[in-house]
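Novice: no FASTA, just this:
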């Protein structure tokens, strides 16, 4: 594996790292986060994946502070957006690419800790595919026991620091999945290539928790023991379709190589889907989304959901 450039020095030396942020109708504070990120990397690229006109001011401000903004004319999925940014980073001669979601914020020194972990693993003779956050919002990222000790179970792509040789060896992100399970598939492909996936020791990534929805059961809003409304991280029926379909495709692809991982993932996904069906507001539509996802997953149908299916799963009438 090619050796990375040294981490940023107190005088602001080069890191060899280019950050790629995917954006779709981004929050107004994205320029603030991008500005703080610039202190840790050589270059920041934001890929707009087909945002509406209301986002134009955010992208204008990003350019004003020196961030490179690339645009997709239409929503092409997070994998395609990541790949657009990675290709641009490779053209710049990056040594490593840091991938981030639009609602993620890095602590000070995050990139330097990632580079230190890469060097430590390299010195120990381990071929590292990428490193990821050790904690997220102050909570340990789920882990499993691997050949080299404790390693990430199914890391999220936001916060991954990926050395460029990894892309040369395994390729870019799987665009056919469009959204959901893109990070899982990439992680399994990296492991299948004989590379390790490791925590960057001491890192903590601040990440948005997604849509927090009140738990509903039999038409009633559930509460906690203290009387407050109970919330859970809900997914829309359309997202449930992608999650179901893409998990099935990915699990089938790697079940023979990683049977215990796949079994664990299936159980987690069943709990996740059940929580959305039981506690979500659009229960019947969620059931239909899961059914469509299972059918298309068995058929290995990839890409963006058809307009007809999208309409079925997004109209208000359940």
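Specialist: Perfect, thanks for sending it. Every value quoted in this text rests on a predicted model; they were computed, and no experiment measured them.
Novice: when you work out contacts or count neighbours from here on, use the C-alpha atoms and nothing else.
Specialist: Noted.
Novice: roughly how far does the closest residue to residue 202 other than its chain neighbours sit from residue 22?
Specialist: Leaving aside its chain neighbours, residue 202 sits nearest to residue 134 (6.4 Å; criterion: C-alpha to C-alpha, 6 or more residues apart in numbering). As defined by C-alpha to C-alpha, to the nearest Å, residue 134 lies at a distance of 21 Å from residue 22.
Novice: residue contacts, residue 280?
Specialist: With contact set as C-alpha atoms under 8 Å, 6 or more residues apart in numbering, residue 280 has these partners: 213, 214, 215, 216, 234.
Novice: give me that answer again for 7 Å
Specialist: Residue 280 is in contact with 215, 216, 234, counting by C-alpha atoms under 7 Å, 6 or more residues apart in numbering.
Novice: between these, which is nearest residue 244?
Specialist: Checking the contacts of residue 280 against residue 244 with C-alpha to C-alpha, the nearest one is residue 234 at 14.3 Å.
Novice: separation between that closest one and residue 203?
Specialist: Distance of residue 234 to residue 203, given as C-alpha to C-alpha: 27 Å.
Novice: go through the contacts of residue 280 and name the one nearest residue 251.
Specialist: When the contacts of residue 280 are ranked by distance to residue 251 (C-alpha to C-alpha), residue 234 comes first, at 22.5 Å.
Novice: pretty sure that closest one is in contact with residue 275, am I right?
Specialist: No - at 8.3 Å, residue 234 does not count as touching residue 275 under the criterion of C-alpha atoms under 7 Å.
Novice: those two: which is more packed in?
Specialist: A side-by-side neighbour count of residue 234 and residue 275, using other C-alpha atoms under 10 Å, places residue 234 first with 23 against 17.
Novice: please compare the first structure with the one that follows:
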């Protein structure tokens, strides 16, 4: 059995669109050993059976933690499951992504080529696009960024669509459960880079991905992801928490601090200074500065009036 067909795919869902989830399962099934759904919201047995039929014989199971424990917990549980099953790779996905058919063998082959070349890859991810096929903004490149294998070494990749080397992941350590959601992938990738591993984006593997509610376009070509107020809290809090982490590059910290006033102003204006937005940003600033992180779903209530 080849490495890519031993891959386990883990999909984290939260009130998903069933049609999109069915399509995603159908694309993944031919190229993985098993599909595991981690349900951070209620998911019926009937919907599970429908997904199992869409997998066409590929093992599919649903994990139901009973409440929304956040992405970090979900990733750690999925990684532990893949490790116990002896899988070389874990493919992380959320319900808002759709990789092309055959993406997993191509990402696994790139992993192998980079490993053979001594690059110590931790994660190889696709190049995300919007649903029209237009590439989304790329993360910063790392030194030695281009590779003859049509890959770019980057500071981080988004978690969805990322093929994680399970053995390397054990060395890098757990995903930040206390981040709950937002910047979990960024922090983990930066930690991996700091430990001597590398993060890569496959330039020729495109994956449709829905980023938040769209983009907010600012002067001078600047773009912000449009997020609901409750996500503004975790985004701001976690980015500020990363300022105290030694493995986070100084350039990223400087960029965070310089962009902070513009981000806050843009979100306030875009959301018409709503009370929910003001509360979310205020709590994010205060808790981020204090390093007060929570893992409970109640963290999303920080934006409530």
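Specialist: Yep, that arrived. Note that the coordinates shown come from a computational prediction; the quantities given were computed from them, not determined experimentally.
Novice: now intersect the contacts of residue 280 of structure 1 with the strands, please.
Specialist: If you go by DSSP state E, those have residue 216 in strands.
Novice: residue in structure 2 paired with residue 293 of structure 1?
Specialist: Using TM-score structural alignment, the partner of residue 293 of structure 1 in structure 2 is residue 284.
Novice: now residue 33 of structure 1
Specialist: Superposed on structure 2 with TM-score structural alignment, residue 33 of structure 1 falls opposite residue 24.
Novice: next one: residue 148 of structure 1
Specialist: Using TM-score structural alignment, residue 148 of structure 1 pairs with residue 144 in structure 2.
Novice: packing partners of the helix or strand harbouring its match?
Specialist: Per DSSP states H and E, residue 144 of structure 2 falls inside strand 141-147. If contacts are counted by 3 or more C-alpha pairs under 7 Å, 6 or more residues apart in numbering; DSSP states H and E, strand 141-147 of structure 2 sits against strand 151-154.
Novice: run through who's touching the strand it packs on.
Specialist: 139-142, 144-146, 198-203.
Novice: specify which member of those residues is nearest to residue 170 of structure 2.
Specialist: Using C-alpha to C-alpha, these come closest to residue 170 of structure 2 at residue 198, 14.6 Å.
Novice: the closest one against residue 121, yeah?
Specialist: Yes - here residue 198 of structure 2 reaches residue 121: they are 4.7 Å apart, a contact under C-alpha under 7 Å.
Novice: the match of residue 33 of structure 1 against residue 98, yeah?
Specialist: Yes - in this structure residue 24 of structure 2 lies within contact range of residue 98 using C-alpha under 7 Å: 5.9 Å.
Novice: need the counterpart of residue 42 of structure 2 in structure 1.
Specialist: Structural alignment (TM-score structural alignment) places residue 42 of structure 2 against residue 52 in structure 1.
Novice: ok, residue 181 of structure 2 next?
Specialist: Aligned partner of residue 181 of structure 2 by TM-score structural alignment: residue 179.
Novice: which residue in structure 1 lines up with residue 113 of structure 2?
Specialist: By TM-score structural alignment, residue 113 of structure 2 lines up with residue 120 in structure 1.
Novice: its match belongs to a helix, doesn't it?
Specialist: Yes - counting by DSSP: H, G, I helix; E, B strand; the rest coil, residue 120 of structure 1 is part of a helix.
Novice: roughly how far does it sit from residue 151 of structure 1?
Specialist: Distance from residue 120 of structure 1 to residue 151 of structure 1, counting by C-alpha to C-alpha: 15 Å.
Novice: more neighbours, the two?
Specialist: Ranked by neighbour count (other C-alpha under 10 Å), residue 120 of structure 1 and residue 151 place residue 151 first, with 21 against 12.
Novice: picking up where we left off before, tell me, how many residues neighbour the match of residue 293 of structure 1?
Specialist: Residue 284 of structure 2 has 28 nearby residues by other C-alpha under 10 Å.
Novice: okay, it and residue 291 of structure 2: tell me how far apart.
Specialist: From residue 284 of structure 2 across to residue 291 of structure 2, the span is 10 Å (C-alpha to C-alpha).
Novice: how about residue 9 of structure 2?
Specialist: If you measure residue 9 of structure 2 against residue 291 of structure 2 using C-alpha to C-alpha, the figure is 33 Å.
Novice: with residue 84 of structure 2 instead?
Specialist: Counting by C-alpha to C-alpha - residue 84 of structure 2 and residue 291 of structure 2 are separated by 33 Å.
Novice: these two: which is more packed in?
Specialist: A count of neighbours by other C-alpha under 10 Å puts residue 291 above the other of residue 84 of structure 2 and residue 291, at 16 against 9.
Novice: quickly find the element holding residue 213 of structure 1.
Specialist: strand 212-214.
Novice: how about that strand: buried residues?
Specialist: Neighbour-count burial for strand 212-214 of structure 1, counted by 16 or more other C-alpha atoms under 10 Å, picks out 213, 214.
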